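Enquirer: no sequence on hand, only this structure:
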């Protein structure tokens, strides 16, 4: 495996067993002995410091669950995800969006108190590669079902099918599939320096690599050049692909690229960035060590952190 594939949420070799998705009877049989990951409003069930929290079929936690989504076979055992977003937590325990990161945790009365529903970004670095892939898949697919309950062709309510990997319209017979939106994220360098930017809504001191959605009819390389030019006014020459990361917030695929800057002057688009700057390799070492007076390091587990750390170590491949 290339180093580039070790990024958080990267491929863990999960057997997704797509050949089983169309066999509803077999999936029902597997669910009776498999493991099920409950997800509440995008938050997977967790055992802090131990990983994901799993339940068995028939658990009272699943009383308000929607249809199960088949995630695949983990070491031969079937694993599923269940959306329990209709479960109402006790008064005062509702999930509250707290700025950039929701730090609240919810506990279900049917489970031991050490179990909790937690924001995936807050626990992702404590998950094994397999758990991270399962959690990312579950969060993304379940969000798609909650936000795409009606046929985009005729407007009728659609039904989950193929183990959760399709929605079918009973009115016009159209089939719909989970969405993944490609996003380029760029390690833009010029000599010994790297380009960082920050969005106005981010926490104080948070900077990261520039990123943006790939537009229809656009190549990855063209998207890199356009986004950097639009956001920071910096012209880009050579572009090469480095690594990718599923990013289920809610449904992106981050395409990490190295880009060589042809100009250094920064001209901000204030609608995109509040600030941007060039930092030398030596300054970035200080940032990543948490000792910079103004700039905080990128979030561990995110591809921005992965790309910067490996650039500093001179081991991007």
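Expert: Cool, got the structure. It should be emphasised that the depicted structure is a prediction, and the values quoted were computed from it without experimental measurement.
Enquirer: drop to CA atoms for contacts and neighbour counts, all remaining ones
Expert: Fine.
Enquirer: any idea how far stretch 240-247 is from the chain center?
Expert: For stretch 240-247, the separation from the chain centroid amounts to 12 Å (computed by C-alpha atoms, centre = their mean, to the nearest Å).
Enquirer: then stretch 250-262?
Expert: 14 Å.
Enquirer: go through it and flag the buried ones.
Expert: Of all the residues in stretch 250-262, those buried under the rule 16 or more other C-alpha atoms under 10 Å are 250, 251, 252, 253, 254, 255, 256, 257, 258, 259, 260, 261.
Enquirer: structure B:
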């Protein structure tokens, strides 16, 4: 795939080996040099192309977690119940943030989403509390430990023997939006098996081979997108009508013409889907911005 994936960039040492040292983590919150990121409702505060931090003394109450260290400076986060002032989503700013800030934002939003949905123990229903720098919750009743979850999903660009790519339109999307096909990996299944199953379930296409292309965190709310290129015979796709409303094969010239007319809108520029398509196309897609 061409270029870096917008949400896969990170330069911060997560200091995973020190999270369990509660005294050390507490000392970071007492250090005036520590930078605190406020996160809530899937948003982080942004000034232009950079995250906006506050000092520990200005941080509100809320779940706290350690994001990591960079050049001796600690970066931590606080989960808010609402949106932070000046908040923006990853879809809005993921591509413009620098490598360090992109990694911090993805990490913070993913953790905040998990903490918001795991305040009670799945075993006994008791309340849980954050520990290990916010990378674990412990039940206050039975003492069980619970860790952040990530849901693996495959996202696939299928190419046939005529070098055409297969794109589909979700039933929930606007009529011109097309993208690669995707689906979650089921329990006891490998990503490669999921590629074969999902393509057949969604559009009736039988994959003959696939190869891993790269991965990107996708905290909407907690996915990890595993990108693949796959091959298949160019049989007419048969959309399931439930998840996929429409699916079509495109040659490079056909895709460029369809986008030029405004008949097809590509996936977001921060998505791994876009990178997979551009990898097959051979460069940036010829998008008419005025038609978005």
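Expert: Right, received. Where do you want to start? Predicted model, so just to flag it, every value in this text is computed and none were measured.
Enquirer: sort out for me which of the buried residues of stretch 250-262 of the first structure are in strands.
Expert: Here DSSP state E is the test, and those give 252, 253, 254, 255, 256, 257, 258, 259, 260, 261 as lying in strands.
Enquirer: what's the match for the third one in the second structure?
Expert: When you say that, I think you mean residue 254 of the first structure. Counting by TM-score structural alignment, residue 254 of the first structure lines up with residue 225 in the second structure.
Enquirer: residues in contact with that match?
Expert: Residue 225 of the second structure makes contact with 152, 153, 154, 155, 215, 216, 217, 218, 272 under the criterion C-alpha atoms under 8 Å, 6 or more residues apart in numbering.
Enquirer: hang on, the earlier thing: could the buried residues of stretch 250-262 of the first structure be laid out in JSON lines, adding distance to residue 236 of the first structure?
Expert: Shown next, in JSON lines, are these (distance: C-alpha to C-alpha, whole Å):
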{"residue": "250", "distance to residue 236 of the first structure": "29"}
{"residue": "251", "distance to residue 236 of the first structure": "27"}
{"residue": "252", "distance to residue 236 of the first structure": "24"}
{"residue": "253", "distance to residue 236 of the first structure": "22"}
{"residue": "254", "distance to residue 236 of the first structure": "19"}
{"residue": "255", "distance to residue 236 of the first structure": "17"}
{"residue": "256", "distance to residue 236 of the first structure": "15"}
{"residue": "257", "distance to residue 236 of the first structure": "12"}
{"residue": "258", "distance to residue 236 of the first structure": "10"}
{"residue": "259", "distance to residue 236 of the first structure": "7"}
{"residue": "260", "distance to residue 236 of the first structure": "6"}
{"residue": "261", "distance to residue 236 of the first structure": "5"}
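Enquirer: now, among those, which is nearest to residue 311 of the first structure?
Expert: residue 258 (9.6 Å; C-alpha to C-alpha).
Enquirer: pretty sure that closest one contacts residue 236?
Expert: No. Applying C-alpha atoms under 8 Å as the test, residue 258 of the first structure and residue 236 come out as separate, 10.3 Å apart.
Enquirer: state whether residue 234 of the first structure is indeed within a helix.
Expert: No. Counting by DSSP: H, G, I helix; E, B strand; the rest coil, residue 234 of the first structure falls outside a helix, being coil.
Enquirer: quick one: the residue mapped onto it from the second structure from residue 61 of the second structure, how far?
Expert: Under the alignment (TM-score structural alignment), residue 234 of the first structure pairs with residue 205 in the second structure. Applying C-alpha to C-alpha, to the nearest Å, the value for residue 205 of the second structure to residue 61 of the second structure is 51 Å.
Enquirer: pick out whichever of those two has more residues nearby.
Expert: Applying other C-alpha atoms under 10 Å to residue 205 of the second structure and residue 61 shows that residue 205 carries more neighbours, namely 23 against 10.
Enquirer: double-check the more buried one against residue 199; I have them as touching.
Expert: Yes. Using C-alpha under 8 Å, residue 205 of the second structure makes contact with residue 199 at a distance of 5.7 Å.
Enquirer: which non-adjacent residue is nearest residue 87 of the second structure?
Expert: Leaving aside its sequence neighbours, residue 87 of the second structure sits nearest to residue 45 (C-alpha to C-alpha, 6 or more residues apart in numbering; 4.1 Å).
Enquirer: next up, the contacts around the equivalent of residue 12 of the first structure over in the second structure.
Expert: By TM-score structural alignment, residue 12 of the first structure lines up with residue 10 in the second structure. With contacts defined as C-alpha under 8 Å, 6+ apart, residue 10 of the second structure is in contact with 99, 100, 101, 102, 103, 104.
Enquirer: from those residues, pick the one nearest residue 184 of the second structure.
Expert: residue 103 (23.2 Å).
Enquirer: can I assume that closest one sits in a helix?
Expert: Yes. Counting by three-state DSSP, residue 103 of the second structure is located in a helix.
Enquirer: how about it, what's its match in the first structure?
Expert: So, by TM-score structural alignment, residue 103 of the second structure is matched to residue 133.
Enquirer: that match reaches residue 10, doesn't it?
Expert: Yes. Counting by C-alpha under 8 Å, residue 133 of the first structure touches residue 10, with 6.6 Å between them.
Enquirer: burial count for the equivalent of residue 121 of the second structure over in the first structure?
Expert: Under the alignment (TM-score structural alignment), residue 121 of the second structure maps onto residue 151 of the first structure. Per other C-alpha under 10 Å, the neighbour tally for residue 151 of the first structure reads 21.
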